[in-house]
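In: Here is my input, please return the structure:
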Amino acid sequence: MHSPDLTDPDTYSAGVPHDVFRWLRENDPVSHRGAGHWAVTRYDHVSTVLREPAIFSSWLGGVLPDDLPVEFLAKLRENMLNRDPPEHTAMRRLVTHAFSPQRLARLDSKMAVHARILVERVRDRGHCDFATEIAGQMPLFVICEILGVPLSDREMLYSRTARMFGSEFSDRADAQRDAIAAAEELRDYATELRQAKRARPADDLVSDLLHADLDGRRLEHSEFQAFFMLLFNAGADTTRSLLCFGLDLLLDRPDVLDRARSKPCMLPRVIEEILRFEPPVIQFRRTVARDTTLGGRKLAAGDKVLVYFPSANRDASVFANPDQFDVDRAPNRHLAFGHGVHFCLGARLARLECEHVLRQLIARLGSIERDRPMVTARTAFIRSVQNQEIRFSDRPA
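Out: Okay, here's the model as predicted:
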């Protein structure tokens, strides 16, 4: 079977190529793609790569699929996503408390109120762009609350995130240059925010980070910039993607929407199946730290390894009828939030955000339908939705 370039954004322009991933899982699950690049597509192999950072390093080449200029890679290595233990472990401790059960409980009531406000704003119109007016606004509100970012800055900051994760530039070199420029703009904003929070500390994560102890020292300026960029990006786009792709799935399955309306307590199961079926992240990179084997293939130190979450989440050896959207699936051991030491810190937060938004949609809107097809961003990394126009009645039937 001809296999397209899985690192090319155009490969995903019509959706995830599940037929390609199925063939690879069955015939070449650790597939050599040339120039030391391996595509890992089976659930057990993806799990192995993610839970063995001493062999499959996040630091050596970073976690982004493309090779990066040395100077920019050095900057990315300053955040915990691009670190290995023990440095990763120490940095993760600095932000773990931000996602503690106690802090999430305080955020929970704010999220519930904000979800209701977002739906009420559009209810009387009978139509809206769900991606920009609801799905995108909820995570921006939450991450700004956590970080202590003025809400007036959220759209400007999100525009930088969008440029980093998805590009309309067809030339990959141009796309990379624009993504790096957007990242630098986020870092510059972090510098301004650092100065403001030093002058006026508050009860937020940015103020905490500025006074945090990292093995007997404070975060360096560049490390703080990297932390801010990571946390804002992670909080802003993946939950937007999850909500948009989730609603798109549900619009094709009115029976599931009806069940959720009559029994909202099933929403957590619905969200887990959305995560499995349409994970927001397509791929992450690791770099082989020492010669090893995976799936019977010999990998050399320095080789690039890309793990594919949409493929792992449809592995028939783990999930019965994997191409069927089944909200009653149990257990549901998807890898949408990763695995091992880099398991997503904000997983619980993302689930809560999605549950509040979907709960308000089904409680306050009726007969939800597409107005136009969903418009996705051009990306091979973090899936993103630009527009999702829907229409609805102002109350459930």
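
In: From here on, just use CA atoms for contacts and neighbour counts.
Out: Will do.

In: just the strands in the stretch 151-300 of the chain please.
Out: 283-288, 292-294, 297-299 (DSSP state E, counting those that start in this stretch).

In: need these in CSV with distance to Arg198 and mean neighbour count, can you?
Out: CSV is the format used below for those (distance: least, CA to CA, whole Å; neighbours: other CA atoms under 10 Å):
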stretch, distance to Arg198, mean neighbour count
strand 283-288, 35, 24
strand 292-294, 47, 13
strand 297-299, 47, 15
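
In: As TSV, those with distance to Tyr158 would be great.
Out: Shown next, in TSV, are the strands of the stretch 151-300 of the chain (distance: least, CA to CA, whole Å):
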stretch	distance to Tyr158
strand 283-288	21
strand 292-294	38
strand 297-299	38
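
In: So which of these is nearest Asn27?
Out: Counting by CA to CA, Asn27 lies closest to strand 297-299 out of the strands of the stretch 151-300 of the chain; the figure is 12.9 Å.

In: now the other sequence, so there's something to compare against:
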Amino acid sequence: MSDRHTQDWDPRAESVLNDQIAAYDEMRSRCPVAFSDYLQWSLFRHADVMCVLEDHETFSNAASRHLSVPNAMDPPEHTRFRRIIEPYFGPEAMAAFAPQCRAIAESVVGRLPADGEVEAMTEMGQDFALEIQCAFMGWPTSLHEPLRAWVKRQQAATLAGDREALGELALEFDGVIRELLASRCDAGDAAPDDVTTRIMNETVEGRALTDEEIVSILRNWTVGELGTISASIGILMRYLAANSELQERLRADRCLLPAAIDEILRLDAPLMSNRRITTCPVEIGGRRLEAGERLTILWGSANRDEAVFGDPDELRLDRDSKDNLLYGAGIHVCPGAPLARMELQDFMDALLDATTDIEPVPGRPAVRALYPAGGYSEVPLHVHR
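Out: The predicted model follows:
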């Protein structure tokens, strides 16, 4: 591929990794559809990203080398699996999980010091993501620490580009899920009536799901949730600490929380990118792509596009949410968005209830995460309760 295309940028350059957001802002005006060996074709503008999201026939989601249900599927196969998955995040399912979600948020926030420092990513974000995801899936609390260790090793392997280690980690994670499935099979009618058991009993086109399909669904839900929810908590806590006026406003009027959460995560993305692959020759953003070319949708850039949002760093609580691509758009819009929104609102509500002030720690700025992660790897804060 690289012998046919000129390198427009280097996503792994130190200047880019040190501040992905600033680098993407610059690329959006300089070279909005850019080629690199690492990410192939990267899309920086909102309009170009929307073009891809709305044309799933030209821009296929089947860009994964492994079975990924339904993330890496196109219609009609994608449609059949989405029909199974969506009720798990519907109004009835969310209402049933709401009391447990609120209780976990309050429990995690309750561990904050009375008056002292906290590292928001590990002590708040990761704890909350692990506990809330295991609770939603019906998994035992004994999995919290093994999953935490697994996430840490996966992040290290991803940063190192170690495909062999990533393959081994994927097999290890699948093994954990298969053990959970086997225990439910052994229990028969006595198996717990939870999300994992119900997924096992689903059918598609009149047939039972295969073990591989079940594992893929549960893997996608869990791995995606652990990464994005923990990143979101770090971003939200850092932003409030750095913006005392908004913090005071939200303490006084909690009705503003949903809009504030979506806006903060628009301007500082917890999920940086997704992939697509072209099915035929196409022109986008003035660049000609052949069939079979790989694209990287950069949410962290598209959601800051000046053509749509004006000043990308301006937080507006009255902004029309339809342009916000926090949860994607089109047929592949995130089915778990209702759950994520409930989790984040419950956490932030509990945080504001339990504290009187959140501040940055002088001399210890937050440390940015490196691609493909969004947000931060460290967020040191001082809390007052």
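
In: Got a TM-score for the pair?
Out: Overlay of the two chains. TM-score (TM-score structural alignment, normalised by the length of structure 2): 0.89; 374 aligned residues with a CA RMSD of 2.3 Å.

In: so the helix or strand His382 of structure 2 falls within matches what in structure 1?
Out: Using DSSP states H and E, His382 of structure 2 maps to strand 380-384. Mapped onto structure 1 using TM-score structural alignment, strand 380-384 of structure 2 spans residues 389-393.

In: cool, stretch 118-136 of structure 2 as well?
Out: Under TM-score structural alignment, the match for stretch 118-136 of structure 2 is residues 128-146.

In: Counterpart of Ala300 of structure 1 over in structure 2?
Out: Checking TM-score structural alignment: Ala300 of structure 1 goes with Glu290.

In: corresponding residue for Phe81 of structure 2 in structure 1?
Out: Using TM-score structural alignment, the equivalent of Phe81 of structure 2 in structure 1 is Met91.

In: what about its match, how many residues close to it?
Out: Met91 of structure 1 has 23 neighbouring residues, counting by other CA atoms under 10 Å.

In: Secondary structure element holding it?
Out: helix 87-96.

In: what does that helix rub up against?
Out: Applying CA atoms under 8 Å, 6 or more residues apart in numbering, the external contacts of helix 87-96 of structure 1 come out as 79-81, 205, 209, 212-215, 341, 345.

In: quick revisit: the match of Ala300 of structure 1: what's its closest spatial neighbour, skipping adjacent residues?
Out: Nearest in space to Glu290 of structure 2, with sequence neighbours left out and distances taken as CA to CA, 6 or more residues apart in numbering, is Pro281 at 4.1 Å.

In: residue in structure 1 matching the one you found?
Out: Checking TM-score structural alignment: Pro281 of structure 2 goes with Asp291.

In: mind listing what its match touches?
Out: 298-301.

In: redo that, cut-off 10 Å
Out: By CA atoms under 10 Å, 6 or more residues apart in numbering, the contact set of Asp291 of structure 1 is 55, 298-303.

In: And these, which of them are buried?
Out: The neighbour-count test (16 or more other CA atoms under 10 Å) marks 55, 299, 302-303 as buried among these.

In: Return the member of those nearest to Phe284 of structure 1.
Out: For the buried ones among the contacts of Asp291 of structure 1, the nearest to Phe284 of structure 1 is Asp303 (13.9 Å; CA to CA).

In: what's the distance between the closest residue to the closest one other than its chain neighbours and Ser393 of structure 1?
Out: Take Asp303 of structure 1 and drop its neighbours on the chain: the residue closest to it by CA to CA, 6+ apart is Gly36, 4.7 Å away. Distance of Gly36 of structure 1 to Ser393 of structure 1, computed by CA to CA, to the nearest Å: 54 Å.

In: go on, Tyr189 of structure 1?
Out: Taken as CA to CA, the span from Tyr189 of structure 1 to Ser393 of structure 1 is 41 Å.

In: Same question for Glu278 of structure 1.
Out: As judged by CA to CA, Glu278 of structure 1 and Ser393 of structure 1 stand 27 Å apart.

In: More neighbours: which of the two?
Out: Glu278 (24 against 17).

In: State the distance from the more buried one to Leu50 of structure 1.
Out: On the measure of CA to CA, Glu278 of structure 1 and Leu50 of structure 1 end up 20 Å apart.

In: Is Met94 of structure 2 in a helix, a strand, or coil?
Out: Here Met94 of structure 2 is recorded as helix under DSSP: H, G, I helix; E, B strand; the rest coil.

In: Isn't it up against Arg102?
Out: No: in this structure Met94 of structure 2 lies outside contact range of Arg102 using CA atoms under 10 Å: 11.5 Å.

In: if I look at those two, which residues touch both of them?
Out: Met342.

In: returning to that earlier point: give me the mean distance between the helix holding Met91 of structure 1 and structure 2.
Out: In the superposition with structure 2, the average deviation recorded for helix 87-96 of structure 1 is 1.6 Å (mean CA distance after the TM-score superposition for structure 1).
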